[in-house]
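S.K.: Give me a model of this one.
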Amino acid sequence: MTGAVRIGNCSGFYGDRLAAMREMLEGGELDYLTGDYLAELTMLILGRDRMKNPEGGYAKTFLRQLEDCLGLAQDKGVRIVANAGGLNPAGLAAAVRALSDKLGLGVRVAHVEGDDLLGRAADLGFGDVLTANAYLGAWGIVDCLQSGADVVVTGRVTDASVIVGPAAAHFGWRRTDYDRLAGAVIAGHVIECGIQATGGNYAFFTEVADLTHPGFPLAEVHDDGSAVITKHPGTGGQVSVGTVTSQLLYEITDGRYANPDVTARMDSVRLTEQGTDRVAITGAVGEPPPPTLKVSLNSIGGFRNTVTFVLTGLDIEAKAALVRRQLEAALPTRPAELQWNLARTDHPDADTEETASALLHCTVRDADPAKVGRQFTSAGIELALASYPGFHVTAPPGDGQVYGVFRPGYVAAGKVPHVAVHADGTRTDIPAADDTRELRPVDDTPLPEALPDGRTRRVPLGTIAGARSGDKGGNANIGVWVRTEEQWRWLAHTLTVPALRQLLPETAEFTVTRHLLPNLYAVNFVIEGILGEGVAYAARFDPQAKGLGEWLRARHLDIPERLLP
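M.R.: So this is what the prediction gives:
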């Protein structure tokens, strides 16, 4: 095959726009339509779902979308690949077959399994967990598609694999076609999160003409692995070098982006505007994948509860100290974890009561629900007439809620089964990669030449820089990029790890590493442990670190006037 294969996306998470599948099928030409429904938190949600119903454990919204669109996809010759199978891809495949029969369509449905390691978790050294799922690659999907499947559902494959699979199947790539595979991984990484590639969550969102109802993205992937990111004509949003750069920086580490099939060199990528809403991705370099697979491990951490006290007006710090002392003295038994956080949202001489108020959060965690339940919240409420002036809280007393804990694990790829299960029930074992390379950080990227000294102005970093941040387990990343070579020379020398710690004091106690991506005019920071034990643990105000980048952009520093708009 020599022409580009058009691979669209209709879901970036479990809960994304329900109408997106129909919009993508009706909006223009596609060869494949993919969807990413899984995230670290989603696996926990599906794990609890499976505890209640062993027949569950998959993304039910995918079935609702197919009920509306399966006939349309078949009429248009579009094949569908999605990781909506979650913890039960076989169950979802059976449900899709039943739906196909009900609609009289005769759709061929295959699935990929083997990622679920829960039954072997103890033997593999993962302990007592709720879910244990290895991140599989794309070759099971390839086998299903090359065997004629119209719909392929998977469990925990990597997010990009649902795009890599169709591209590799379409062109007949080999497992050692690393540059081609790397290009598809990078294109997949761009479109996997849906509208984040077409203007959603974009730092310069005010430049996007219409974000009322942005369209979902698609990738035109070529046989050499290069791709063009675009969207259907007439849809809202925008595809630009900026929106694609922003998504490339999402939830990465350094210049190497490891997948089970290839390690893609993010520092090799070049982006070129090809016209309205068309951005070419070229130059991708691939290396052999690492010998291990990452494993998503979720467990029930215990029970959690929070009381938020509202402190209004004067003497905020003294009011906080008083109620903290009173509540800790009143608790009959101290929970295993008790955390206080004072958010100084108050303003002096405020003209509304809300802007005159600060919020004092007390969060507790314990394995015993009684210690974080009514005995905790009631102890706070009992202070209502005995504490600081203006006492009130944001919610009535309540019981504690279960919280989850995420941690990554690693296992030799050869120890994980990877099985393609075809529409007729036949099974194909997919071997692990036999050409592998230990993953090492890129640490030799040279700095560009520094800018000469000149007049500066103290303004927000976001005046010239975009940012995108996100979570990976307990870690967070912040990718920061600029748009010109001169701005890049300044950014690379100025936004160092010490500078980041000064601008974002909440990062001071954590290990922070910085990685340069010169082709993107970008730096990426990884902040280890700032999110505690994952998003469900809720260790901080922004548990998924989605706003860290915007906080950084809002901080002021001295920027050369020659770089300012």
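
S.K.: C-alpha from now on. contacts and neighbour counts both.
M.R.: Noted.

S.K.: Which neighbouring elements make contact with the longest strand along the chain?
M.R.: Longest strand in the chain by number of residues (criterion: DSSP state E): strand 292-312. Helices and strands in packing contact with strand 292-312 are listed as helix 40-52, strand 131-134, strand 357-366, helix 374-381, strand 392-393, strand 401-412; criterion 3 or more C-alpha pairs under 8 Å, 6 or more residues apart in numbering; DSSP states H and E.

S.K.: Can you give the distance from the fifth one to the centre of its chain?
M.R.: The chain centroid and the centroid of strand 392-393 are separated by 34 Å, computed with C-alpha atoms, centre = their mean, to the nearest Å.

S.K.: Give me the contact list for it.
M.R.: Contacts made with strand 392-393 from outside it, assessed by C-alpha atoms under 8 Å, 6 or more residues apart in numbering, are listed as 307-311, 384.

S.K.: same thing but at 6 Å, please
M.R.: Contacts made with strand 392-393 from outside it, assessed by C-alpha atoms under 6 Å, 6 or more residues apart in numbering, are listed as 308-310.

S.K.: Arrange those in TSV, one row each, with distance to Glu26 and neighbour count as further columns.
M.R.: What follows is the contacts of strand 392-393, written out as TSV (distance: C-alpha to C-alpha, whole Å; neighbours: other C-alpha atoms under 10 Å):
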residue	distance to Glu26	neighbour count
Thr308	47	20
Phe309	50	23
Val310	50	21
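
S.K.: Deepest in the core, which of the helices and strands packed on strand 292-312 is it.
M.R.: Counting by mean count of other C-alpha atoms under 10 Å, strand 131-134 has the highest mean neighbour count of the helices and strands packed on strand 292-312, with a mean of 27.

S.K.: to compare against the first, here's another:
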Amino acid sequence: MTSTVAPLRIGNASGFYGDRFDALREMLTGGQLDVLTGDYLAELTMLILGRDRLKDPGAGYARTFLKQLEECLGLAQERGVRIVTNAGGLNPAGLADAVRKLADRLGMAVRVAHVEGDDLAARYPDALAAHAYLGGFGIAACLDAGADVVVTGRVTDAALVTGPAVAHFGWGAGDYDRLAGAVVAGHVLECGTQATGGNYAFFTEHAPEKLRRPGFPLAEIHGDGSCVITKHPGTGGVVDVGTVTAQLLYETHGARYAGPDVTARLDTVRIGEDETGDDRVRIEGVRGEAPPPTLKVGLNRLGGFRNEVTFVLTGLDIERKATLVREQMEAAFDEGNAKSRPGELRWDLARTDHADASTEETASALLRLVVRDADPEVVGRALSGAAVELALASYPGFHVLTPPGKGAPYGVFDDVYVPHGAVDHMAVLHDGRRVAVAPAHDTRVLEDVPQPTLPEPPPDGPTTRAPLGLVAGARSGDKGGNANVGVWARTDEAWRWLAHALTVERFKELLPETAELGVTRHVLPNLRALNFVVEGILGEGVAAQHRFDPQAKALGEWLRSRRLDIPEVLL
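M.R.: Just a heads-up that it's a prediction; the model follows:
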């Protein structure tokens, strides 16, 4: 049944804490909107805000948002745009109160509401922060009551879109297909300019001036849950099937994309260019199912202290120089007292050197030592002493990028799960009334979708050894200690080859760092895509900085650079 309610135009002005400061103003002045969202939270952000709150109990929210709002609250009021943001972080009530004080100071009557109940720190006293991922119905309750600004803590990123859609269209908890469509729209919008050409695999196909300053995305959501992804006219960037596909695959796992309100079936998503204009991509056909019986809870705790030093190895005998300094450092730790040896040491040699190089820098390799321990003195003084004492006693040309300083604390992220009813999801309205948000009534245990039938493989023909990225795009990211790499083809012919060629075994061959790890492949034929989930490659999460690329942001680009035999007809 077609909805008679006008589409909801909802934009995004932030993909992370630290995103473009002027985006709020750009989105408010660039074109018509009904709702403007801002996503400020990530696993690492929650740790940062937790440390802020240790120093100041009144802190714990994204202060940048308040500064942005000081410039733009009047604009939002003039244009009738409602603002929904998770910038409340660990202290949504504190940020809501700060927004009210800002409005009073500016002489404006603004109705500010907030959502709470995600904070489960009392259950997990050893955690610096413990927050359940809430859904969108608390946001909807605030908007239904007339709020102009809604502040949340840890809701799912997509909830910033599903909440306004529920309020606008009057959807109920059982409208799973419609809710799933809004979740997919929210997932596309949540990372801001990643949907409009930012971090895009095929960026070289677009003029550089078009990508220098991508505009932020918006979605025109319809009552049946379908949407059109676009951006304001005249802004930079590009919205096409490729940019939207890339973001759909970002930080997802299997075909079932679970959330607190609904499980969206990513294998049902249909996307295509919208015929009504440029930079318009239609998403439709999304099916939804009841959410799982539990809510995800993100736990952030302090894991200990870390420090690092990078030795510069120049010219000849790189491997032997690396061996010498490594043995010297290990001996220095062993010769000290038992407390001077860090609990964990990790060595990585990056062969950035070139033979017969024309500059000293390009003649040099980098040997990186990372140490971790529960004692800050061990990763501070012990590492610094051992490294500095080698200044005149090690390999020829010895120097380091920077002398090691004091040890810095690092965080660890875990996720656990609790029943829906274990969380007191509460909408605190602008007039102070508190409205309890009912937990999901119907739930469905999350199961993997059976692997779909693969397309017929292409006929045999001549092949050429070439980089995978010539025929496939990729985008990768982090989920706790795991990483995902979404890989997609842009034509049916390339998909027929990719679906058969890029197996788990081939994936591990191309990315040797994953060879000993668990890797699961999920097939998404509608998107002509494969999604690989790599277990444990990020250790204890981004805050632990386990590897060179701690959020796996470039894992997909590494994969695209690897060479394999590709049918010449595709090249």
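
S.K.: possible to save the helices and strands packed on strand 292-312 of the first structure as JSON lines with distance to Ala258 of the first structure?
M.R.: Formatted as JSON lines, the entries for those read as follows, by distance: least, C-alpha to C-alpha, whole Å:
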{"stretch": "helix 40-52", "distance to Ala258 of the first structure": "17"}
{"stretch": "strand 131-134", "distance to Ala258 of the first structure": "14"}
{"stretch": "strand 357-366", "distance to Ala258 of the first structure": "34"}
{"stretch": "helix 374-381", "distance to Ala258 of the first structure": "44"}
{"stretch": "strand 392-393", "distance to Ala258 of the first structure": "46"}
{"stretch": "strand 401-412", "distance to Ala258 of the first structure": "13"}
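
S.K.: any idea what Gly298 of the second structure aligns with in the first structure?
M.R.: The pairwise alignment with the first structure assigns Gly298 of the second structure to Ser296, based on TM-score structural alignment.

S.K.: Same check on Leu316 of the second structure?
M.R.: Alignment of Leu316 of the second structure against the first structure is given by TM-score structural alignment, with Leu314 as its counterpart.

S.K.: what angle sits between the helix or strand harbouring Ala320 of the first structure and helix 374-381?
M.R.: Following DSSP states H and E, one finds Ala320 of the first structure within helix 316-330. Angle of helix 316-330 of the first structure versus helix 374-381, following axes from the mean of the first three to the mean of the last three C-alpha atoms, to 10 degrees, is 140 degrees.

S.K.: who touches helix 316-330 of the first structure?
M.R.: Tyr388.

S.K.: what comes up buried for that helix?
M.R.: Of the residues in helix 316-330 of the first structure, those with enough neighbours to count as buried (16 or more other C-alpha atoms under 10 Å) are 316, 319-320, 323-324, 326-327, 330.

S.K.: Can you show me the helices along the stretch 451-565 of the first structure?
M.R.: With DSSP state H, counting those that start in this stretch, the ranges of helices along the stretch 451-565 of the first structure come out as 485-494, 497-503, 548-554.

S.K.: Give me the neighbour count for the match of Gly298 of the second structure.
M.R.: Counted with other C-alpha atoms under 10 Å, residues neighbouring Ser296 of the first structure total 24.

S.K.: any idea how far the counterpart of Arg287 of the second structure in the first structure is from Leu520 of the first structure?
M.R.: The alignment partner of Arg287 of the second structure in the first structure, by TM-score structural alignment, is Val285. Distance, Val285 of the first structure to Leu520 of the first structure, using C-alpha to C-alpha, to the nearest Å: 15 Å.

S.K.: Settle it for me: which of those two has more neighbours?
M.R.: For Val285 of the first structure versus Leu520, neighbours defined as other C-alpha under 10 Å are more numerous around Leu520 (26 against 21).

S.K.: Tell me which residue of the second structure lines up with that one.
M.R.: The alignment partner of Leu520 of the first structure in the second structure, by TM-score structural alignment, is Leu527.

S.K.: Give the aligned equivalent of Ile186 of the first structure in the second structure.
M.R.: If you follow Ile186 of the first structure across to the second structure using TM-score structural alignment, you land on Val184.

S.K.: Quick check: which element contains its match?
M.R.: Using DSSP H and E, the secondary-structure element containing Val184 of the second structure is helix 176-189.

S.K.: got the contact list for the helix or strand just after that helix?
M.R.: Moving toward the C-terminus from helix 176-189 of the second structure, the first helix or strand encountered (DSSP H and E) is helix 208-211. Contacts with helix 208-211 of the second structure, where a contact means C-alpha under 6 Å, 6+ apart, come from 236-237.
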